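1. got a predicted structure here, sequence first:
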Amino acid sequence: MRIWGKFFGVVIGFMFGRFGGALLGLVIGHYWDTRGGKIKRMVGRGNSRQAVFFNSTFAVMGHMAKASGRVTENDIRLASMIMDQMRLNGDARRDAQQAFRDGKSADFDLRGCLRSFRMLTMGRPELLQMFLEIQLQTALADGELHPNELEILHTIGKELGFNRRQLDELLSRWQAEFRFRQSHGNAQMQPIGQAYSVLGVTAESSDQEVKRAYRKLMNEHHPDKLVAKGLPPEMMEIAKHKAQDIQTAYDRVKLERGMK
């Protein structure tokens, strides 16, 4: 009988949050005992926080992909693309594929997975946001947002500490970024409206507000900073793509405004 996760969850939870913390620790410990085997094997190969991020990301991706009723070719293509971006091969790729399959199962404990993830990543906002953005990308893989997918996104946002307004802002930014990526070429060719949306500002924003938004986003998505805070090194390529999109959008806005 697996009880050690629950035992340590209760002890640690009580230390930080008394009885309420102990209850939360019990829930997280139960998830660890029942579904943590893959994570435990991965921990043996590296940092525990990174292993949890890695496993949880693909498990929730699988759960999201199944939300519309069936896993589509676009869902599988997106998961494979992210694995390719992360250069996953051998055991690492098989771990990711298994986590994805685990997330598709009918008894997948979404809330338990998210609570375990949030606790073991110590609630670092940059990692939580990166995780949420990957799930947003999964939900919109087919260009549409199914009601079940939106419900799951709301659950993810709530469990990770994002309010409805923050989730809506991230969703709007990601949709703009998706369209922005479709416009290949240099900064001059990028649609200005979408460039503003990627930065989370508008044409009415001042130059100072644009610069402030750009610096904030780059600080949140700088690959080296994210890895230092627990992002698995394999996911650095995803962070690089995100930072490149932010930089391209900022270059487009600067060009439009004649900013230096």
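-> Sure thing, it's come through.

2. please count neighbours and contacts with C-alpha atoms only from this point.
-> Will do.

3. tell me which residues of the lengthiest helix in the chain are tucked away?
-> Under DSSP state H, the helix in the chain containing the largest number of residues is helix 4-35. For helix 4-35, the neighbour count (16 or more other Cα atoms under 10 Å) marks 5-14, 21-33, 35 as buried.

4. same thing with stretch 216-227?
-> Under 16+ other Cα under 10 Å, the buried positions of stretch 216-227 are L217, M218, E220, H221, H222, P223, L226, V227.

5. do stretch 103-118 as well
-> Buried, per 16+ other Cα under 10 Å, within stretch 103-118: 103-104, 108-118.

6. below is an additional structure, to be compared with the one above:
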Amino acid sequence: MYWPITALGALAGMLLASIPGALLGGLLGQVLDRRLDLRSWADLRRRMQGATGPREQQLLFGLLGRLAKSAGAVTAAHIQQARNEMRRLQLDEAAEQLAIAAFTRGKSAEQSLRRPLRQRRANRALAEELLRACWRMAWAGGQVAPAQYQLILDCGEHLGLQRDAVLALGAAYARSNVPLMASAAAEQEALRVLGLSAEAAPAQIKQAYRRLLSRHHPDKVAGAGASPAQVRAATDKTCELHRAFELLRNRRDFP
């Protein structure tokens, strides 16, 4: 039964307009309870505090399972990252078992993510927490696969975040996975990907990255009526651009 905001709405409506107001307030409250997936006062309190409750934890580990599998195969690094998330959340034994089950279900890719993510659009803090965990899982293997990259962008869209905001959340994890002493050959390859010379200044690197990212973004290609193969190629190119930019930013130390 959905009832926290329903009860508050009915009470406020009663105080303002007697029985008709209570009915209207309760109806509007029920709409909000359903949209936000609130089933108790504890759920409402967690939502207001930006905390991760049991249902959010189930969603989180389902997402992590989906991301791990989308890379092609679930590796030991992915499983270890899931355990790291359990420790970060300080889950007890019972909660860990539920998280493991959610992770396993997520690997099957049978459940749609659209509805549960859209239900959490109103909580920006929770949305960002979920996406940061997704980026940590995606980078667990040392490199984000194109399918993982697109899945995170899709999740961000369902959560109501702009693409740039989603990428910004993953930037720190990308930088931490680029070798600090990348070879000169790797730097030259990154410059080639961005179409730049060795003398390119940070501003020129940023400009080239944004220009190419806009040109090759999968959404733009798909909107032009491209085939699935062309969309996949655009996703691969986007990942390549992202890795090249992060390598140069890390090696040349600019924000």
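-> On my side now, so go ahead. A quick note: this is a predicted structure, and the numbers were derived from the prediction, not measured.

7. TM between them?
-> Scored against TM-score structural alignment, normalised by the length of structure 2, the superposed chains reach a TM-score of 0.50; 158 aligned residues with a Cα RMSD of 4.0 Å.

8. and the buried residues of stretch 216-227 of structure 1, which of them are in helices?
-> Going by DSSP H, the helices hold L217, M218, E220, H221, P223, L226, V227 from the buried residues of stretch 216-227 of structure 1.

9. quick check, nearest of the buried residues of stretch 216-227 of structure 1 to Q85 of structure 1?
-> Taking Cα to Cα as the measure, Q85 of structure 1 lies nearest P223 of the buried residues of stretch 216-227 of structure 1, at 13.7 Å.

10. residue in structure 2 matching that closest one?
-> Structural alignment (TM-score structural alignment) places P223 of structure 1 against a gap in structure 2.

11. again, but for F53 of structure 1
-> With TM-score structural alignment as the criterion, F53 of structure 1 matches E56.

12. tell me the gap between the helix or strand harbouring its match and the middle of its chain.
-> Using DSSP states H and E, E56 of structure 2 sits in helix 54-70. Between the centre of helix 54-70 of structure 2 and the centre of its chain there are 11 Å (Cα atoms, centre = their mean, to the nearest Å).

13. just the buried residues of that helix, please?
-> Using 16+ other Cα under 10 Å as the test for burial, helix 54-70 of structure 2 gives 56-70.

14. what of stretch 128-146 of structure 1?
-> 128-141.

15. just these: which are in helices?
-> Those of the buried residues of stretch 128-146 of structure 1 lying in helices (DSSP H): L128, Q129, M130, F131, L132, E133, I134, Q135, L136, Q137, T138, A139.

16. not counting its neighbours along the chain, what's nearest the first one?
-> Read that as L128 of structure 1. Among residues not flanking L128 of structure 1 along the chain, L160 sits closest, at 6.5 Å (Cα to Cα, 6 or more residues apart in numbering).

17. isn't the one you found right up against L114?
-> Yes. Taking contacts as Cα atoms under 8 Å, L160 of structure 1 lies within contact range of L114: 7.1 Å.

18. using JSON lines, lay out the ones in helices among the buried residues of stretch 128-146 of structure 1 together with distance to S48 of structure 1.
-> Formatted as JSON lines, these follow (distance: Cα to Cα, whole Å):
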{"residue": "L128", "distance to S48 of structure 1": "16"}
{"residue": "Q129", "distance to S48 of structure 1": "19"}
{"residue": "M130", "distance to S48 of structure 1": "17"}
{"residue": "F131", "distance to S48 of structure 1": "16"}
{"residue": "L132", "distance to S48 of structure 1": "19"}
{"residue": "E133", "distance to S48 of structure 1": "21"}
{"residue": "I134", "distance to S48 of structure 1": "20"}
{"residue": "Q135", "distance to S48 of structure 1": "21"}
{"residue": "L136", "distance to S48 of structure 1": "24"}
{"residue": "Q137", "distance to S48 of structure 1": "25"}
{"residue": "T138", "distance to S48 of structure 1": "24"}
{"residue": "A139", "distance to S48 of structure 1": "27"}
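
19. SS state for L180 of structure 2?
-> Put simply, L180 of structure 2 is coil when judged by DSSP: H, G, I helix; E, B strand; the rest coil.
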